[in-house]
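[1] Sequence and computational prediction follow.
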Amino acid sequence: MNKISKRITLSVHFGIFIFIINLITTFITGVLMYLSFSIGILNERNIKSRMVLPVITLVSCILIGVIVSACSSRIVLKNVREFIEATEKLSRGDFSARLNIKRPPEFRILSKNFNAMAKELGGIEVLRTDFINNFSHEFKTPIISIKGFAEILKDDDLSKEEKNEYLDIIIEESKRLSSLATNVLNLSKIETQVILNDIQRFNIGEQIRQSILLLDSKFQSKNILLDINIEDCYVNGNKEMLNQVWVNLLDNAIKFNNKNGIVSVNMKKEEGNIFINITDTGLGITRESIPKIFDKFYQVDRSHSTNGNGLGLTIVKKIIELHGGTIECDSIVSKGTKFTIILPIEFNI
């Protein structure tokens, strides 16, 4: 109904515009004919032939119509030219281009949609630039570290302890590079995936418990207390992908938690959905940082003192969305962070 209304509005405006042009043309022609008779340019002697008056009237209408149409079309074409200039700026990569056409209503809608598109493209360009810069930094840092310590190892005067220490650093940096490459490949694969495949029915409660057992040594290394309230529930989904979600979120809950801290995992079913909360009592996240934590390569710890490359939560969010679910984060600095995941029990492809 709304689309039909818009089409009718455009047709009415176009009809009124043509009518006004014809009215102006007729009026000016009538005035000129009247003046011509009044001052004697045209008289009964000049128009004895029946065809003279119609021909004069026709020629006058054509000339005046062309002039009126040319003048009035400049007003309409001004908006079109403005739109062309804006699209040319956009095509050159200038995403600051904006339109402010207010009439007719269809052009106002066109301006609004164009501005929204330009803003979105500008945001994508910023993300692309940030992605390249962050990836370059994350990739370059371990390579420089490996190169530096490899050169030091060429020194024959190093003790065995020093050599082992430097070799351990090289091994850790190599693992970091390997993790980065794996995460980038996973993210690339997931981002290009529109339809979820390898759907199977499995016990998601059991899967979360297995993820906790997998990270048991890390929990013990920081003497973290576990508070688990998980029930068995069967869902449809990609088992391997969802396993990445739990491992990643639990690993973050350990990594950013304090020694002797607490990690709580709660799960409940409600109205065809599963609600899963993973809460820690760690460092917390500032309010300004929360909207950015799912961005590629974004790290709350800007000093990069903790292991990670800022891709884990990006992958987590994409996997949850592929399953038709949502993920939210609530956090208080120095008190802890809570991630809430909502997944449909019966996922339809």
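    Noted; the coordinates are in hand. Numbers count the residues shown, from 1 in each chain.
[2] Every contact and neighbour count from this point should use C-alpha atoms.
    Fine.
[3] What are the buried residues along the particular helix or strand that has residue 76 in it?
    Using DSSP states H and E, residue 76 sits in helix 52-91. Applying a neighbour-count criterion of 16 or more other CA atoms under 10 Å, one finds 60, 61, 64, 65, 68, 69, 79, 83, 86, 87, 90 buried in helix 52-91.
[4] so whichever helix or strand comes after it versus helix 52-91, what angle?
    Next along the chain after helix 52-91, taking DSSP H and E as the criterion, comes helix 105-152. Compare the direction of helix 105-152 with that of helix 52-91 by axes from the mean of the first three to the mean of the last three CA atoms, to 10 degrees and you get 20 degrees.
[5] And helix 105-152, what does it pack against?
    With contacts taken as 3 or more CA pairs under 8 Å, 6 or more residues apart in numbering; DSSP states H and E, helix 105-152 sits against helix 160-191.
[6] The helix it packs on to helix 105-152, inter-axis angle?
    Using the same axes, to 10 degrees: helix 160-191 against helix 105-152 is 160 degrees.
[7] ok, now which ones touch the residue nearest in space to the middle of the chain?
    For the chain, the residue nearest the mean C-alpha position is residue 124 (6.6 Å; CA atoms, centre = their mean). Contacts for residue 124 (CA atoms under 8 Å, 6 or more residues apart in numbering) come out as none.
[8] a markdown table please, covering the buried residues of helix 52-91 and showing distance to residue 139.
    Output for the buried residues of helix 52-91, formatted as a markdown table (distance: CA to CA, whole Å):
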| residue | distance to residue 139 |
| --- | --- |
| 60 | 76 |
| 61 | 74 |
| 64 | 71 |
| 65 | 68 |
| 68 | 66 |
| 69 | 63 |
| 79 | 48 |
| 83 | 42 |
| 86 | 38 |
| 87 | 37 |
| 90 | 32 |
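[9] And here is the other one:
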Amino acid sequence: MMNLLFPYRKYNYILKALGILLIITIISHIFRSSLDIINIALIHIIPVIVVAIHGKGKATFFMTILCVVLLNFLYIPPIYSFSVHNELYIWSFLIFGIVGWIITYQAKSISNQMKQNELRESLLHIISHDLRTPLSTIHGSINLILSNNELTETNKNNLLEDINYASIRMERLITNILDSTRLSSGNINLKLQWCDFEDIVGVALDEFSQKQSDEKVIVNIEETGLFWGDNTLLTQLVVNLLDNAFKYSSTNAKIDFEVIDCNNYIKIQVFNETEFIDEEKLKNIFDKFYRVEDTNDISGSGIGLAICKSIVKLHNGEIKAISQNNGILIEINLPVLKRAKLI
């Protein structure tokens, strides 16, 4: 029952306003002989304010109409009639509407300002934390190489690999920030060409350390033929999917990556074992800067999967996350818009 009601929780403020209106109406009706019509009109504006502070114009207009209609029907002569013989009805409607509009406008402005502040804080977090981590790795490894002449070639190579991987992480993070900005603004044109998913996945795996690619990822790519899409964006899609799986998979757990030909569409599936995440949180993981609770110790900007969603949408596809088998399965369906002709 709760699962059926959950999608309607976002309308709780309307139910609350209706409840307040009911209580106000009952009290006003009982004491109408003691209350002046102006006082009754003033308290009937409370439900309008309750709705207006949420910044929803249509809901505010609905509540305004409802309050004015009740006010006219129950208190403005001739009562129990919708006939209008008093200019108070017109004035009450105008005042209710103006007050509702002003509060709704201010609520929207405050909401937009809060979103901008959240965006600014998220970007500051990326710069101060997520960029600092690979920079510290690079700085520490270089200092160790320069200060220790007795390092073996193996140790030097390991440190150089750490430096290389940290620089790739920095490049990936900066690329994600730039891509997120471009995708959000809509200022991007697809460079469509014939793409080979084997090449795309191969290039994407090169973005990670050899140890990660070889030991953790199990890749299965069916013979899909060439796919008509943006090669650069599709590569970025696979990189972000793998990056997310590496970050949030359980220790020593394998990551399954599959590309399946389903005739009319290409299915991409990425599965990694992780702690249980309920369905409601999974719905939010594709939102920009959203991070699941209890993951603050894991470096990440929260924009990787949001970029994935944008890239999939640009290719007219669908993306979803499913909780199954002690892990998360991210599934993408990309429609095949045209097929390459064999010569």
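    Received the coordinates, thanks. What you are looking at is a predicted structure, and each value in this text was computed from that prediction instead of being measured.
[10] circling back to that earlier point, of all the buried residues of helix 52-91 of structure 1, which comes closest to residue 169 of structure 1?
    residue 90 (47.3 Å; CA to CA).
[11] Could you tell me how far the counterpart of that closest one in structure 2 is located from residue 97 of structure 2?
    Correspondence of residue 90 of structure 1 to structure 2, assessed by TM-score structural alignment: residue 104. Noted for residue 104 of structure 2: a distance of 10 Å to residue 97 of structure 2, by CA to CA, to the nearest Å.
[12] again, but for residue 139 of structure 2
    Applying CA to CA to residue 139 of structure 2 and residue 97 of structure 2 gives a distance of 61 Å.
[13] same check, this time on residue 212 of structure 2
    From residue 212 of structure 2 to residue 97 of structure 2 the distance is 61 Å (CA to CA).
[14] swap in residue 160 of structure 2?
    67 Å.
[15] thinking again about what came up before, quick check, nearest of the buried residues of helix 52-91 of structure 1 to residue 6 of structure 1?
    Using CA to CA, the buried residues of helix 52-91 of structure 1 come closest to residue 6 of structure 1 at residue 79, 18.6 Å.
[16] any idea what the closest one aligns with in structure 2?
    In structure 2, residue 79 of structure 1 lands on residue 93 (TM-score structural alignment).
[17] neighbours around the closest residue to that match other than its chain neighbours, how many?
    Of all residues not flanking residue 93 of structure 2 in the chain, residue 68 sits nearest, at 5.9 Å (CA to CA, 6 or more residues apart in numbering). Residue 68 of structure 2 has 21 neighbours, counted by other CA atoms under 10 Å.
[18] gap between residue 68 of structure 2 and residue 239 of structure 2?
    When residue 68 of structure 2 is compared with residue 239 of structure 2 (using CA to CA), they lie 57 Å apart.
[19] quick one: stretch 138-146 of structure 2 to chain centroid distance?
    Averaged C-alpha coordinates place stretch 138-146 of structure 2 at 38 Å from its chain's average position (CA atoms, centre = their mean, to the nearest Å).
[20] Now do the buried residues in it.
    138, 141, 142.
[21] does the aligned residue in structure 2 for residue 219 of structure 1 count as helix, strand or coil?
    Using TM-score structural alignment to pair residues, one finds that residue 219 of structure 1 aligns to residue 212 in structure 2. Three-state assignment for residue 212 of structure 2 (DSSP: H, G, I helix; E, B strand; the rest coil): helix.
[22] Quick check: chain neighbours aside, which residue is closest to residue 212 of structure 2?
    Using CA to CA, 6+ apart, the closest residue to residue 212 of structure 2 is residue 246 (8.0 Å).
[23] any idea which helix or strand carries the corresponding residue of structure 1 for that neighbour?
    In structure 1, the residue paired with residue 246 of structure 2 is residue 254, using TM-score structural alignment. Assigned by DSSP H and E, residue 254 of structure 1 belongs to helix 239-255.
[24] once the two are aligned, what's the mean deviation for that helix against structure 2?
    For helix 239-255 of structure 1, the mean deviation from structure 2 after alignment is 1.5 Å (mean CA distance after the TM-score superposition for structure 1).
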